[in-house]
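Colleague: My questions concern the predicted model and sequence given below.
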Amino acid sequence: MLWNREEKYTEIPYERESELEDAVNEVKDALFGSTRIYLDDKKKIGQKGGTNNLPDGYLIDLTNKQDPKIFVVENDLASHQHLKHIAVQILEFSLAFETSKVKVKNIIKEMLQKRADKWRKCESFAQKNGYENVDYLLESIIHKKDSFNALLIIDELGEELETVLISRFKFPVEVTTLKRYKSDSGKMLYEFEPFLNEVAEDTEKVDISDIDTIVIPAREDGFKEVFIDKNCWYAIRLNSSMIPKIKYIAAYQVAPVSAITHIAEVKSIEQWNDTNKYILHFTEPAEKIRKVPLGTRKGKAPQSPRYSSRDKIIHAKSLEDVF
């Protein structure tokens, strides 16, 4: 229940997938932000006689000027679908996508052409970032290596499903939960975290295209026993679509040190012990750097993994320069 002095809001579970789809469309601007375009036309992809699927939509992500992406979107209800079904559905999307890239591009282009404002947004992005036109922009996104990305929007995410999505796929799968609540007077509230919100918070001081480092908070015992002695760091939650960008890991030692003190090059990122978290192995022992102290704004101290760039950290005077 959500409550204030005026009204109480009770959770209203979705009975049908179409209700979740309506909710996504209701909150899409706040959910995805101004640099992403959500297209919800349902068009079958895949080759005739091969794997065919009907995605619930596509998300064009223009946040990273150097690496725009397209996510194939699946809306599902946890109560109606077994996790095996969801995993198989996403796998089939990837197979259909890879075998029909020309068809996917044409489908997305047709959707954009029916939405003049969305077309203009893509056209503006293309002009500003060296693409001849929208057609070439879509071509470049879809035909590049490892171009498939999936987005699962679900009403409730269990740890088991999240673990399966990490362990079964080599391509990025982002997951967003969306719940709805209704007051006695009929007003609706929606509960969600904006898409890749953790990344958005860290791009105030560093462009998303420059991100190459994950900054982790470390207590004294864990820092020495793991980060220094074992040349790794584990049990980290990461956005799957950000993993290819991570080249370094930096350690922020919590109070009384209260500073970033070491940085290491990342050799590999793997699932951690059949969980929904990851372990990062270092190429070599961490390098001690000039301390980057907390500074005057105590709210900048990382409480969980944060994204930044090695160059930004090396030249920072305080955490206020990092993120």
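Modeller: Received it, and whenever you're ready, just let me know what you need.

Colleague: okay, CA-based contacts and neighbour counts for the rest of this
Modeller: Noted.

Colleague: which residues of the stretch 101-250 of the chain fall in strands?
Modeller: 149-154, 173-177, 179-183, 188-191, 213-218, 232-236, 248-253 (DSSP state E, counting those that start in this stretch).

Colleague: which of those is buried the deepest?
Modeller: For those, the largest average neighbour count (mean count of other Cα atoms under 10 Å) is found in strand 248-253, namely a mean of 26.

Colleague: ok, back up a step: in a markdown table, list the strands of the stretch 101-250 of the chain along with distance to Leu112.
Modeller: Output for those, formatted as a markdown table (distance: least, Cα to Cα, whole Å):
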| stretch | distance to Leu112 |
| --- | --- |
| strand 149-154 | 19 |
| strand 173-177 | 23 |
| strand 179-183 | 28 |
| strand 188-191 | 27 |
| strand 213-218 | 34 |
| strand 232-236 | 37 |
| strand 248-253 | 37 |
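
Colleague: Please name whichever of the ones you listed is nearest to Leu137.
Modeller: strand 149-154 (16.6 Å; Cα to Cα).

Colleague: what's that closest one packed up against?
Modeller: For strand 149-154, the packing partners by 3 or more Cα pairs under 8 Å, 6 or more residues apart in numbering; DSSP states H and E come out as strand 69-76, strand 173-177.

Colleague: could you dump these to JSON lines with distance to Glu265?
Modeller: Formatted as JSON lines, the helices and strands packed on strand 149-154 follow (distance: least, Cα to Cα, whole Å):
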{"stretch": "strand 69-76", "distance to Glu265": "26"}
{"stretch": "strand 173-177", "distance to Glu265": "24"}
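
Colleague: Quick one: closest of these to Ile142.
Modeller: strand 69-76 (7.4 Å).

Colleague: Presented hereafter is structure B, for comparison with structure A:
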Amino acid sequence: MVDYLKALLLSESKQLHVDDSEILYVIDTNYLLYSIQTSVREHYYIEALNKHISHLYIPFSVYIEFLNDYRKIISETEKFLSTSSKMIKSLNELNQLEFNKDWLTELLTTQLTEQMKTSPSNGGISRNSFNTYSQHKSYDKDVFPKIQKILEQISETLSVSLSNLNTDFQNEIENIELSTTDFDVTLYQSKMQEHLNALSNIFNHEGVLGKEYSQEKIDNWEQTISERVTDQSLPGYKDNGKDNQESPYRIFGSLKLRKSYGDALLWMELMDFVKNKGIEQVVFVSDDNKSDWVNPETKTMKQELVVDFLQKTGAYVKKISSETFISSSTSISDSDRQLIKIETENVNDDSNNLVSDSEPDCIIVPARTYGFENVFMDKNEWYSIKISNSRLKHLKYIAVYRTHPYSEITHFAKIKKIVPSDEDPTKKRIIFDGNPQPLEQTIPLGVNLSAMQSSRYTHFKKLFEAKNVDELFSEF
């Protein structure tokens, strides 16, 4: 009799129940891509893989994704390191900063202005109201001079304190020990070549890499996936947004794979490989924490997947993080272990977005009922809106936030083109490429109830991951 309870308990346990020699370690794409985002801890990733080389399996779908994405990740990492190095070096220039009366007056003026432009619920006035108020003829002649005089008096009174602050600040700057070693682009480039060679050796080790697909095999699997993913019985249904990208397919030589089926293909391939092999336990090393893979509360593999895997293969399966795999396989220091944990937790598992594009590609606009129904839905466009020219080339999607009484983001559309507005040439009109589509899960407001008082920008992928509006803008 199949012991499903044992399978579930093992999947939730932090311990492995069998000898290491009886375990098959399966590596996900994110593990491989994380390993090329550092020139300081990359050797731990390789060391952990080599320790289990005789019991290691890298699905061919993972291999394809890695080959598709690794150059982009390296390029983005180089940009990150270069920028970080410049920021650290710029600390030296802080010694030119002087805290004086003019500096404090300007600071107080800016702070007062921003404080006034908070939402009415916070005791301020709206930005539009403030702009109208500040344009009143008495503002520059009467109100502002009085306010400025008070702020200047405060700054004058604090001048002695500012002088002491300058002395303390300069002393602190002189005591800073700057090191940019961790952000050395040249060092990263040289170590990456060695690292890629090490990965290549692992890929070519006998039995590690999954068998190359045929298009017939892909088509057969995708037929099964299309039937099962609709009832959410396979991992990957959270990736349905990938079908709305510029190209829904990943091309690998003569092979054509649907991007949104990447996780499901991995799952199908893994079960196909494990069955009839006599493998007792499979440990899936992945930092994919979307709800189509794991229980949100426990971060352990979904019960449905554990049961499905046991039924199809006769083997137990559990999921562990990259940090857990590395910690149990190497002599990593506590500080480096914590850094790996932070790095892998703060980056989304989607391999195409491990290093996010610096500019968001989706604009979210607030709409009342009339605008939503008669413009966004009926005309497949959005009218006069301010968008800086620097953003135009990055925007590919638009989403709509329906105001009270709905208070949630409900639909999105692909952008066909952005043109000058007929009503106001300083603003833009967004033309959609096709009809707006409803989100499978609408996105309600979070803690910040004033988050959507005006249009905002995010990454399109987040529309399919965020639980509330706050999560859409967590990195901006």
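Modeller: Great, that's in hand. This structure is a prediction, so every number in the text was calculated from the model and none was measured.

Colleague: Please work out the TM-score for the two chains.
Modeller: After superposition, the two chains reach a TM-score of 0.38 (TM-score structural alignment, normalised by the length of structure 1), with 139 aligned residues with a Cα RMSD of 3.2 Å.

Colleague: Which helix or strand contains the closest residue in space to Lys318 of structure 2 that isn't next to it in sequence?
Modeller: Using Cα to Cα, 6 or more residues apart in numbering and skipping residues adjacent in sequence, the residue nearest Lys318 of structure 2 is Ser11, 4.4 Å away. Using DSSP states H and E, the element containing Ser11 of structure 2 is helix 4-12.

Colleague: Pull out the buried positions in that helix.
Modeller: 7-8, 10-12 (16 or more other Cα atoms under 10 Å).

Colleague: Packing partners of the helix or strand just after it?
Modeller: Downstream of helix 4-12 of structure 2, the next assigned helix or strand under DSSP H and E is strand 23-27. Helices and strands touching strand 23-27 of structure 2, as assessed by 3+ Cα pairs under 8 Å, 6+ apart, comprise strand 56-57, strand 281-285.

Colleague: need the strands for the stretch 201-350 of structure 2, in chain order.
Modeller: 249-252, 255-258, 281-285, 316-320.

Colleague: With mean neighbour count and distance to Lys417 of structure 2 as extra columns, can I get those in JSON lines?
Modeller: Below are those laid out as JSON lines (neighbours: other Cα atoms under 10 Å; distance: least, Cα to Cα, whole Å):
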{"stretch": "strand 249-252", "mean neighbour count": "14", "distance to Lys417 of structure 2": "23"}
{"stretch": "strand 255-258", "mean neighbour count": "16", "distance to Lys417 of structure 2": "26"}
{"stretch": "strand 281-285", "mean neighbour count": "22", "distance to Lys417 of structure 2": "42"}
{"stretch": "strand 316-320", "mean neighbour count": "23", "distance to Lys417 of structure 2": "43"}
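
Colleague: Can you say which of those strands is nearest to Glu152 of structure 2?
Modeller: Across those, closest to Glu152 of structure 2 is strand 316-320 (Cα to Cα), at 59.2 Å.

Colleague: now the angle between strand 23-27 and the closest one, please.
Modeller: 50 degrees (axes from the mean of the first three to the mean of the last three Cα atoms, to 10 degrees).

Colleague: so what secondary structure elements neighbour strand 316-320 of structure 2?
Modeller: Checking 3+ Cα pairs under 8 Å, 6+ apart, strand 316-320 of structure 2 ends up next to helix 4-12, strand 281-285, helix 303-313.

Colleague: and the angle from the longest one to helix 4-12?
Modeller: The reference is to helix 303-313 of structure 2. 120 degrees.

Colleague: buried set for helix 303-313 of structure 2?
Modeller: Per 16+ other Cα under 10 Å, helix 303-313 of structure 2 contains these buried residues: 303-307, 309-310, 313.

Colleague: And the helices and strands packed on strand 149-154 of structure 1: which comes nearest Glu160 of structure 1?
Modeller: Across these, closest to Glu160 of structure 1 is strand 173-177 (Cα to Cα), at 13.1 Å.

Colleague: how far off strand 149-154 does that closest one point, in degrees?
Modeller: Using the same axes, to 10 degrees: strand 173-177 of structure 1 against strand 149-154 is 20 degrees.

Colleague: So which elements touch strand 173-177 of structure 1?
Modeller: Against strand 173-177 of structure 1 (3+ Cα pairs under 8 Å, 6+ apart) you get strand 149-154.

Colleague: relative orientation of the strand it packs on and strand 179-183 in degrees?
Modeller: Going by the same axes, to 10 degrees, strand 149-154 of structure 1 makes 30 degrees with strand 179-183.

Colleague: so strand 149-154 of structure 1 versus strand 69-76, what angle?
Modeller: Using the same axes, to 10 degrees: strand 149-154 of structure 1 against strand 69-76 is 30 degrees.

Colleague: if I read this right, Lys69 of structure 1 contacts Arg36, doesn't it?
Modeller: No: the pair Lys69 of structure 1 / Arg36 is not scored as a contact, 9.5 Å apart, by Cα atoms under 8 Å.

Colleague: tell me which residues in stretch 256-274 of structure 2 are buried?
Modeller: Those would be 257-271, 274, for stretch 256-274 of structure 2 by 16+ other Cα under 10 Å.

Colleague: Ok, which of the helices and strands packed on strand 316-320 of structure 2 comes nearest Phe169 of structure 2?
Modeller: That would be strand 281-285 among those, by Cα to Cα, at 47.0 Å.

Colleague: Run through the neighbouring helices and strands of the closest one.
Modeller: Using 3+ Cα pairs under 8 Å, 6+ apart, strand 281-285 of structure 2 sits against strand 23-27, strand 316-320.

Colleague: and of the ones you listed, who's closest to Ile202 of structure 2?
Modeller: strand 23-27 (11.7 Å).

Colleague: And the next helix or strand past that closest one?
Modeller: In N-to-C order, the element after strand 23-27 of structure 2 by DSSP H and E is helix 29-34.

Colleague: continuing past that following helix, what's the next helix or strand?
Modeller: Counting by DSSP H and E, what follows helix 29-34 of structure 2 is helix 42-51.

Colleague: what angle separates that following helix from strand 23-27?
Modeller: Using the same axes, to 10 degrees: helix 42-51 of structure 2 against strand 23-27 is 140 degrees.

Colleague: List the buried residues in helix 42-51 of structure 2.
Modeller: For helix 42-51 of structure 2, by 16+ other Cα under 10 Å, it's 42-50.

Colleague: Could you do stretch 190-199 of structure 2 as well?
Modeller: Of all the residues in stretch 190-199 of structure 2, those buried under the rule 16+ other Cα under 10 Å are 191-192, 195, 199.

Colleague: Redo these as TSV? Include secondary structure and distance to Thr77 of structure 2.
Modeller: Formatted as TSV, the buried residues of stretch 190-199 of structure 2 follow (DSSP: H, G, I helix; E, B strand; the rest coil; distance: Cα to Cα, whole Å):
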residue	secondary structure	distance to Thr77 of structure 2
Lys191	helix	13
Met192	helix	11
His195	helix	14
Leu199	helix	18
